[in-house]
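Undergrad: Have a look at this fold, sequence not included:
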């Protein structure tokens, strides 16, 4: 059953992921040319070696106020490339959990948890753990990143 869900998430992600990332002072900027077709599939199926759970101020705020922040997981792959997996309302076309190149991240992101997966998890596993639908009260970015780090 979980392999069917993972496959479904992969297909949804490949069919039309709108890539967005935090840039500048915490705003979001579309970078839809970052990933497509075979490259997206390669990243999605890549083993994750290091995962860092991060927080940054919400859009429009200059500081984090306790739990009032945006959260994501920056993953490092075998080739050393880094990608941000994060969730937000309307971040993607098929899923609210998206994968973006970490070079688009602003300096406002701060690490608060690390985990060495030693290649036992893939980017697809983290995306699936993030879930497809955002809900402020029941399935937000903080809940999604917690699942990504503990699944």
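TA: It's in. Quick caveat, the model's predicted, so the values are computed rather than measured.

Undergrad: switch to C-alpha atoms for all contacts and neighbour counts from now on
TA: OK.

Undergrad: all helices for this structure, in order.
TA: 2-16, 37-44, 123-130, 141-150 (DSSP state H).

Undergrad: Could you identify which of those is most buried?
TA: When the helices of the chain are scored by mean count of other Cα atoms under 10 Å, the highest mean neighbour count falls to helix 123-130 (a mean of 24).

Undergrad: Got another one to weigh against that:
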């Protein structure tokens, strides 16, 4: 046994099985949700972005805040916004409080599309995630993911502070 093996906490057989089930299940879920939106010509990241904008005051949000909220890089949000802007669903404007920031605004066409897509997306979430689980399993999943979010937020804050 090497010294690296002595400090590495390898996954047990049960942990490995659960980890691989999570990886495959989460990827299959994302593919299914993506497929159901693709029929409408929208990707899951595009829907997530316009959906979050539709819930923001006046359908507006700073792009940096939006990137943090949907857990995507600023660069990816910029590319997604550019695609949506070309389709007339959003527009970018300078942030009123600082010249460097950019605010993303949902257009009337964007609001209308979110309204159409919301039913499709909710039905997809129910069919592919909620309905296969018992209420207890779904509640436990939500609690587990909140625990993971809190733990990762704490690690991220520690890493940022260390820089």
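TA: Thanks, I have the structure now. Quick caveat, the model's predicted, so the values are computed rather than measured.

Undergrad: Once they're superposed, what TM-score comes out?
TA: After superposition, the two chains reach a TM-score of 0.27 (TM-score structural alignment, normalised by the length of structure 1), with 69 aligned residues with a Cα RMSD of 5.2 Å.

Undergrad: Tell me where structure 1 has strands.
TA: Applying DSSP state E to structure 1 gives strands spanning 20-23, 27-30, 47-56, 70-77, 82-87, 97-101, 110-122.

Undergrad: Check structure 2 too.
TA: Under DSSP E, structure 2 gives strands at 60-62, 90-94, 102-106.

Undergrad: Determine which of these approaches residue 141 of structure 2 most closely.
TA: strand 60-62 (29.0 Å; Cα to Cα).

Undergrad: what helices or strands is that closest one leaning on?
TA: Helices and strands touching strand 60-62 of structure 2, by 3 or more Cα pairs under 8 Å, 6 or more residues apart in numbering; DSSP states H and E, are helix 44-55, strand 102-106.

Undergrad: Could you export those as CSV, including distance to residue 62 of structure 2 and mean neighbour count?
TA: Formatted as CSV, those follow (distance: least, Cα to Cα, whole Å; neighbours: other Cα atoms under 10 Å):
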stretch, distance to residue 62 of structure 2, mean neighbour count
helix 44-55, 10, 19
strand 102-106, 4, 22
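
Undergrad: Need these in JSON lines (columns: distance to residue 140 of structure 2).
TA: Converted to JSON lines, those look like this (distance: least, Cα to Cα, whole Å):
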{"stretch": "helix 44-55", "distance to residue 140 of structure 2": "23"}
{"stretch": "strand 102-106", "distance to residue 140 of structure 2": "34"}
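
Undergrad: looking at the helices of structure 1, which is closest to residue 56 of structure 1?
TA: Per Cα to Cα, nearest to residue 56 of structure 1 of the helices of structure 1: helix 141-150, 11.2 Å.

Undergrad: other SSEs contacting that closest one?
TA: Using 3+ Cα pairs under 8 Å, 6+ apart, helix 141-150 of structure 1 is in contact with strand 47-56, strand 70-77, strand 82-87, helix 123-130.

Undergrad: Now those in a markdown table, please, with extra columns for distance to residue 111 of structure 1.
TA: Output for those, formatted as a markdown table (distance: least, Cα to Cα, whole Å):
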| stretch | distance to residue 111 of structure 1 |
| --- | --- |
| strand 47-56 | 4 |
| strand 70-77 | 9 |
| strand 82-87 | 12 |
| helix 123-130 | 17 |
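
Undergrad: so which of those gets nearest residue 112 of structure 1?
TA: Comparing these by Cα to Cα, strand 47-56 comes nearest, at 5.8 Å.

Undergrad: that older thread, who wins for proximity to residue 6 of structure 2 among the helices and strands packed on strand 60-62 of structure 2?
TA: helix 44-55 (41.1 Å).

Undergrad: by how many degrees do the closest one and strand 90-94 diverge?
TA: Going by axes from the mean of the first three to the mean of the last three Cα atoms, to 10 degrees, helix 44-55 of structure 2 is angled at 60 degrees with respect to strand 90-94.

Undergrad: quick one, helix 44-55 of structure 2 and strand 102-106 angle?
TA: Using the same axes, to 10 degrees: helix 44-55 of structure 2 against strand 102-106 is 90 degrees.
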